[in-house]
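Participant: no sequence on this one, just coordinates:
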C-alpha cells in the first residue's frame, strides 16, 4: 500500500454506507493514507463517533452527512451541501447497499423499491453529480460496490441480484467512456462478507452463509482500495469467488438459476 503523500492529503474521498462493514473498513484505509473524508450513512450517531476517532488519530478533515439514500432527494442534497462548503470530491465510493431475502411474490414491495433506490438510482445519481467536476479537473476515481451476485440471476434474492447486475454493467460502460480523461471507474465484486449485511437481509439461515467461513470486511476493503488505486475496472475478491463468477459461462442461464437457488435455500434441520 502506498505511503501518504502531500497530494493525497489535499484530496477528499466521499464514502456512502460508511458506518459499518466494507464501508467502514474503507474509511479507515483512506484515513491512514491521509485523505480528507466525507462520510455518508443513515446512522448519524455512529458517523460522529467514527469522525471523532479519526480526528484523534490522523491529521485529516472529516465531514459527516447523515442521509438515507432511499430518499430520492438525498444525492442532490449531499452535492449541494458540499458545493456550498466548497468541498471538492476527488474519489467517490458508492458502497451503500442492502438486500432482502425470500420469494419475490412474498417479499415487501416498499423495501424492494427502497433497495432499487439505494443500490442503483442513488448510486447513479451521485456518480452523475460528482463525475462532471472530475472530468473537468482531469483526475478522479470512482468505486462502485457491486457483488458476485452481478454475474447471474438470483432466486430468493431476485431484486438484489438484478441491482448488482445493473451496477456492474453501468460501471463497465462508463469506465470505457472515461478512458483518456484521467478518471477511472472500479467495480468491486465481493462474495458473501462478514458484516451486518446478512442480518439486515434476514438470510443468516441460507446455505450460502450458514456455517460458512466468510471473507472479512477488512480484507475485501483492502483488495478494493488497492484495485481502485491501480485503476482496475472489475475486481472479484477471492479465488473461489472468481471461479464461481467465471463458471456461469459454462451453463445455460436456466441451469445457473437452479444452482443459485439451491445455494440460497434455507438450511433445514436434517442437514
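Facilitator: Ah, there it is. Since the model is a prediction, treat every value here as computed from it, not as a measurement.
Participant: contacts, neighbours, all on C-alpha from now
Facilitator: OK.
Participant: all strands for the protein, in order.
Facilitator: 12-16, 36-41, 62-66, 91-94, 140-145, 183-189, 193-194, 215-216, 234-236 (DSSP state E).
Participant: report the longest helix in the chain, please.
Facilitator: Longest helix of the chain, by residue count under DSSP state H: helix 158-177.
Participant: what's next to that one, contact-wise?
Facilitator: Outside of helix 158-177, the residues within contact range by CA atoms under 8 Å, 6 or more residues apart in numbering are 98-100, 104, 112, 115-116, 119-120, 144-147, 149-154, 184-187, 233-234.
Participant: kindly recompute the last result at 7 Å.
Facilitator: Here helix 158-177 makes contact (CA atoms under 7 Å, 6 or more residues apart in numbering) with 99, 104, 116, 119-120, 146-147, 149-151, 153-154, 184-185, 187, 233.
Participant: comparison target below:
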C-alpha cells in the first residue's frame, strides 16, 4: 500500500497536513508520541475521507526511534511515496543557562531522526525512481538567532542538508523540498523550553500564520514540484531582504533588539 508518512502528526502543522492530504485521498502513516491522539485522528480521517490511516507511536527525540519506524513500515509492507519530516522542538534563552539534555534531545529530533528517515527511505524511492521528501525547516534556517542558538543551528542544518539532497536525487526522479514556515499558531512556543521571557519576546507582534494556512501552502508547493518554499509572503520578503546583509550584521541586530526588549544590559567590564 502506498502511504504518505508524516512525523509530528497529532498537532499543529503535522495534523493540518494530515487532514489536507486525507482530503486528497492519500493513505497515511502518522508518527507522533501520543498513541491516544494518533488513534483518534486515524479513526477520524479514515471514516471521513474513505482512506486508510495508520499510525506508529514513537518518540523521535530518542535514539533508535527512527529506525523502529522504518522497520515497522517494512513489516506492514507499506510503500512510502511521500515522507514529511515535520516533527521538531525548539528552545529559547541564554545557551549557557538552558537545559543541555533538552538541547541534545532537540538535535536528536530536529536533525538525527530527520537524517535517519531520509537515509532509510531514499533507497526505495531511488529504486522506484519516484517519491517525494519534504524536510520542514524554519525562518531560522536562514538567520543565526541569538537566544535561540541551538534551534536556529538545527534548522540551518536542515536547510543545507535538504538543498544538497535536492540536487543529488534529481537524476533519480526523487523530489526533495525544503519547506520553511515562520511563526505559526501551534503549541511550539508553549513548551517548557520556549515558554519563558526570551520566547515571549520572539512572538510579540510577529507575523503569524495558522497551521491550516501553512499546510495548504505545503501541499500547493508539492503540487508545483518546488524545491524550496517559504510559507507566507511576508516571511519570503523577510528572507529576501535578509540576504542583502551579512550573518554577522543580522546576528548583532537580532541580539541587540532582543536585549533591549528584555531590558538586559551587557557589562563592558
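Facilitator: Perfect, thanks for sending it. Worth saying up front: this structure is predicted, and the values here are computed from it rather than measured.
Participant: give me the TM-score for these two chains.
Facilitator: Scored against TM-score structural alignment, normalised by the length of the second structure, the superposed chains reach a TM-score of 0.92; 260 aligned residues with a CA RMSD of 1.7 Å.
Participant: hmm, back to that, what stretch of the second structure does the longest helix of the first structure fall on?
Facilitator: Using TM-score structural alignment, the residues of the second structure aligned to helix 158-177 of the first structure are 149-168.
Participant: dump the strands of the first structure to a markdown table, plus mean neighbour count and distance to residue 158 of the first structure.
Facilitator: Below are the strands of the first structure laid out as a markdown table (neighbours: other CA atoms under 10 Å; distance: least, CA to CA, whole Å):
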| stretch | mean neighbour count | distance to residue 158 of the first structure |
| --- | --- | --- |
| strand 12-16 | 24 | 23 |
| strand 36-41 | 24 | 25 |
| strand 62-66 | 19 | 29 |
| strand 91-94 | 26 | 21 |
| strand 140-145 | 25 | 18 |
| strand 183-189 | 26 | 17 |
| strand 193-194 | 18 | 19 |
| strand 215-216 | 16 | 23 |
| strand 234-236 | 21 | 21 |
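Participant: please name whichever of those strands is nearest to residue 108 of the first structure.
Facilitator: strand 36-41 (22.6 Å; CA to CA).
Participant: Provide the aligned range in the second structure for that closest one.
Facilitator: By TM-score structural alignment, strand 36-41 of the first structure lines up with residues 27-32 in the second structure.
Participant: for that stretch, which outside residues touch it?
Facilitator: 2-10, 51-59.
Participant: now stretch 117-135 of the second structure
Facilitator: 66, 70, 81-86, 162, 172-179.
Participant: what's the average distance of the match of helix 158-177 of the first structure to the first structure?
Facilitator: Superposing on the first structure and averaging over aligned pairs (mean CA distance after the TM-score superposition for the first structure), stretch 149-168 of the second structure comes out at 0.4 Å.
Participant: check which residues of that stretch are buried.
Facilitator: Using 16 or more other CA atoms under 10 Å as the test for burial, stretch 149-168 of the second structure gives 149-159, 162-163, 165-166.
Participant: endpoints of stretch 143-153 of the first structure, how far apart?
Facilitator: 23 Å (CA to CA, to the nearest Å).
Participant: okay, buried residues for it please.
Facilitator: In stretch 143-153 of the first structure, counting by 16+ other CA under 10 Å, buried: 143-153.
Participant: export those to JSON lines and tack on distance to residue 197 of the first structure?
Facilitator: Shown next, in JSON lines, are those (distance: CA to CA, whole Å):
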{"residue": "143", "distance to residue 197 of the first structure": "19"}
{"residue": "144", "distance to residue 197 of the first structure": "17"}
{"residue": "145", "distance to residue 197 of the first structure": "13"}
{"residue": "146", "distance to residue 197 of the first structure": "13"}
{"residue": "147", "distance to residue 197 of the first structure": "12"}
{"residue": "148", "distance to residue 197 of the first structure": "14"}
{"residue": "149", "distance to residue 197 of the first structure": "14"}
{"residue": "150", "distance to residue 197 of the first structure": "16"}
{"residue": "151", "distance to residue 197 of the first structure": "19"}
{"residue": "152", "distance to residue 197 of the first structure": "19"}
{"residue": "153", "distance to residue 197 of the first structure": "19"}
